[in-house]
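A.B. asks: here is a sequence with its predicted model. Questions after.
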Amino acid sequence: MLKFGISPCPNDTFIFFGIIEKKVNTYGLNFDFVIEDVESLNSLCLKKELDISKISSHAIYYLQKDYELLSSGGALSEFGPVVIAKDLEKIKNISTVKVALPGRLTTASLLMWLYWQKNFSQKKYELKFMPFYEIIDKVAKGEADLGVVIHEGRFIYSLKGLKLVADLGEFWMEETLLPIPLGCIVSRKSLNIKETVEKIIKESLNYAYSHFDEAMDFTKKYSQEISEDVIKLHIQCYVNDFTFDMGQKGIQAINELIKKIQEHGIWS
């Protein structure tokens, strides 16, 4: 039984619906799914507690000794995390900014670090790490000055009266001319199952698209945002050709992310 980690966000539950519900051939492999937020999955992989997992692309830098990158099932897109605030004027006038982040090893955290160095380097920061679904409320209540929002949050923050500070996806693409490598799937090198799992993921994707309503009903069970329109928009933005096969462009994007870590470090 292989422990397989995915997040509860709509793109993951849509992609892996066919495997979880035993709708596709798994070629003799048996999976025990662990559904946790992506930062928890990053931590579990650091402890080598998962055999296969969705992780933040940022985290692969720390996992590449024991895990190998799969070409299928990841999240590469032109839509990235966004930085939000309740009071834009306040940000200009304070010297120490409270920044809410969805986990230290998330790609969103790294992108915010790169953006911070270019735009806020004269200010001090106080980091607040928390589950991604808490960030909008923390910013709305004034408990964080800036929040980095991922998943469905990028589509709904304005409903809370919050303002856009920056689109980190646009920032990344302007800097690199590459898609944003948000998340990827890895498997333990010692298992030697990479090609088989890639094949299974592609079959699961095909099943989800050919049974879309069925896949949507499954996805709704796990989504933080219950609006069907938001869930569909999320899937449309983060499940794409790169999900079937990231190809050389996807690998190039992840390598560029690793290069940025080596050049700029991360939050201290």
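C.D. replies: Good, I have the coordinates. Numbering: from 1, shown residues only.
A.B. asks: make it CA atoms for all contacts and neighbour counts henceforth
C.D. replies: Fine.
A.B. asks: how about the helices in the stretch 1-150 of the chain?
C.D. replies: 10-20, 38-46, 60-63, 88-93, 107-119, 135-140 (DSSP state H, counting those that start in this stretch).
A.B. asks: now the residue lying farthest from the centre of the chain: how far from residue 67?
C.D. replies: Ranked by distance from the centre of the chain (CA atoms, centre = their mean), the top residue is residue 93, with 31.5 Å. Relative to residue 67, residue 93 is positioned 45 Å away (CA to CA, to the nearest Å).
A.B. asks: figure out how far stretch 70-88 is from the centre of its chain.
C.D. replies: Here the centre of stretch 70-88 is set off from its chain's centre by 7 Å, with CA atoms, centre = their mean, to the nearest Å.
A.B. asks: so how far is residue 29 from residue 52?
C.D. replies: Residue 52 is 12 Å from residue 29, where distance means CA to CA.
A.B. asks: who's more crowded, those two?
C.D. replies: Relative neighbour count places residue 52 above the other of residue 52 and residue 29, with 29 against 12, counting by other CA atoms under 10 Å.
A.B. asks: here comes the other one, which I'd like you to weigh against the first:
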Amino acid sequence: MKIAFSPCPNDTFIFHAWVHGLIPGAPKLDVTYADIDITNSLAASTQGPDVVKISYAALPWVLSEYALLPCGGALGRGCGPLVLTSDSAAADKGPAVLSGQKVAVPSERSTAYLLFRLWAAQNVPEGVGEIVVMPFNEIMPAVREGKIDAGLVIHEARFTYSQYNLKLLADLGNWWESETNLPIPLGAIIAKRSMDLEAIADWIRKSVRYAWTNPKASQEYVLQHAQELSAEVANAHINLYVNEFSENLGEKGYEAVKTLLGRAAQEGLVPKVDFADLRY
């Protein structure tokens, strides 16, 4: 079975057991490790993987071919994207300073970008200027060096941005949670509708549970793919993004997904979704 997910600690932690043949009855996985922007593109291609991790923001474009699985993904609280600047004075003045400014984002089909656009519509009256897409690991250096005015960052940047002497302009997770009282839908696991979706979901849940029961078993594998992160930062990443929603979306999780995609469709950022298609 072909699968694609990111090399980030939360994904490798969740899928460690299945990748290493520790889930009885689960088929062997042929894994592609790639940044979320790439996996979004893979899912939209004509010959995408059987199972793939994508951003929830990319879901409306692939629902005809893929089904959303109710497990294995990333939703959570206190884990939202950050808007950073190198200008202390700008950070003190607030969001309006982004009017007409150049902002780097990790993808235009990411939850981070949807949240940024929804937030900016409320908080940057004259609108931001140029949007530049670049790999997430290049954004903070570019902000620090003044190549761009602000950056939208994700993943472990939440824990490391101070090392770049950057300042927090906005925590979009805090904004979203205050607006909706819902978790943030970040990454989704999807599978081709032609496959045995119940079985795949069951194997993923068993892999999640194995990871929780044996948290040290995956450490070598996680760090091997963690892009030079320290064990401490990798563990913080896992603790933030792997939670009860990783085992089961539940009603709160589905409500969060519907709220995000519904608001984004109203703003013309994504195609309108028939919410019945979110469940198989």
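C.D. replies: Sure thing, it's come through. All of these numbers come straight from a predicted model, not from anything done at the bench.
A.B. asks: report the buried residues of stretch 52-65 of the second structure.
C.D. replies: 52-63 (16 or more other CA atoms under 10 Å).
A.B. asks: if we can go back for a sec, quick one: which of the helices of the stretch 1-150 of the first structure is nearest residue 212 of the first structure?
C.D. replies: Taking CA to CA, helix 10-20 is the member of those nearest to residue 212 of the first structure, at 8.8 Å.
A.B. asks: check which residues of the closest one are buried.
C.D. replies: 10-19.
A.B. asks: measure the mean distance from it to the second structure post-superposition.
C.D. replies: Averaged over the aligned pairs, helix 10-20 of the first structure sits 0.5 Å from the second structure after superposition, using mean CA distance after the TM-score superposition for the first structure.
A.B. asks: and that helix, how far out from the chain's middle?
C.D. replies: 14 Å.
A.B. asks: what's the answer for stretch 32-46 of the second structure, then?
C.D. replies: 13 Å.
A.B. asks: try stretch 156-165 of the first structure
C.D. replies: Centroid separation for stretch 156-165 of the first structure versus its chain: 20 Å, with CA atoms, centre = their mean.
A.B. asks: repeat that for stretch 222-241 of the first structure.
C.D. replies: 13 Å.
A.B. asks: swap in stretch 214-222 of the second structure?
C.D. replies: Distance, stretch centre to chain centre, for stretch 214-222 of the second structure: 21 Å (CA atoms, centre = their mean).
A.B. asks: so that stretch corresponds to what in the first structure?
C.D. replies: Counting by TM-score structural alignment, stretch 214-222 of the second structure lines up with residues 211-219 of the first structure.
A.B. asks: same check on stretch 232-244 of the second structure?
C.D. replies: Taking TM-score structural alignment, stretch 232-244 of the second structure hits residues 229-241 over in the first structure.
A.B. asks: that older thread, and the residue farthest from the centre of the first structure, how far from residue 220 of the first structure?
C.D. replies: For residue 93 of the first structure relative to residue 220 of the first structure (CA to CA), the value is 41 Å.
A.B. asks: repeat that for residue 184 of the first structure.
C.D. replies: 22 Å.
A.B. asks: now the helices of the stretch 1-150 of the first structure in TSV, with distance to residue 228 of the first structure?
C.D. replies: Formatted as TSV, these follow (distance: least, CA to CA, whole Å):
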stretch	distance to residue 228 of the first structure
helix 10-20	10
helix 38-46	22
helix 60-63	32
helix 88-93	31
helix 107-119	25
helix 135-140	20
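A.B. asks: of all those helices, which one is nearest residue 258 of the first structure?
C.D. replies: The minimum distance between residue 258 of the first structure and the helices of the stretch 1-150 of the first structure falls on helix 60-63, with 6.1 Å, by CA to CA.
A.B. asks: now the closest one on the second structure. Mean distance?
C.D. replies: By mean CA distance after the TM-score superposition for the first structure, the fitted helix 60-63 of the first structure averages 1.1 Å away from its aligned residues in the second structure.
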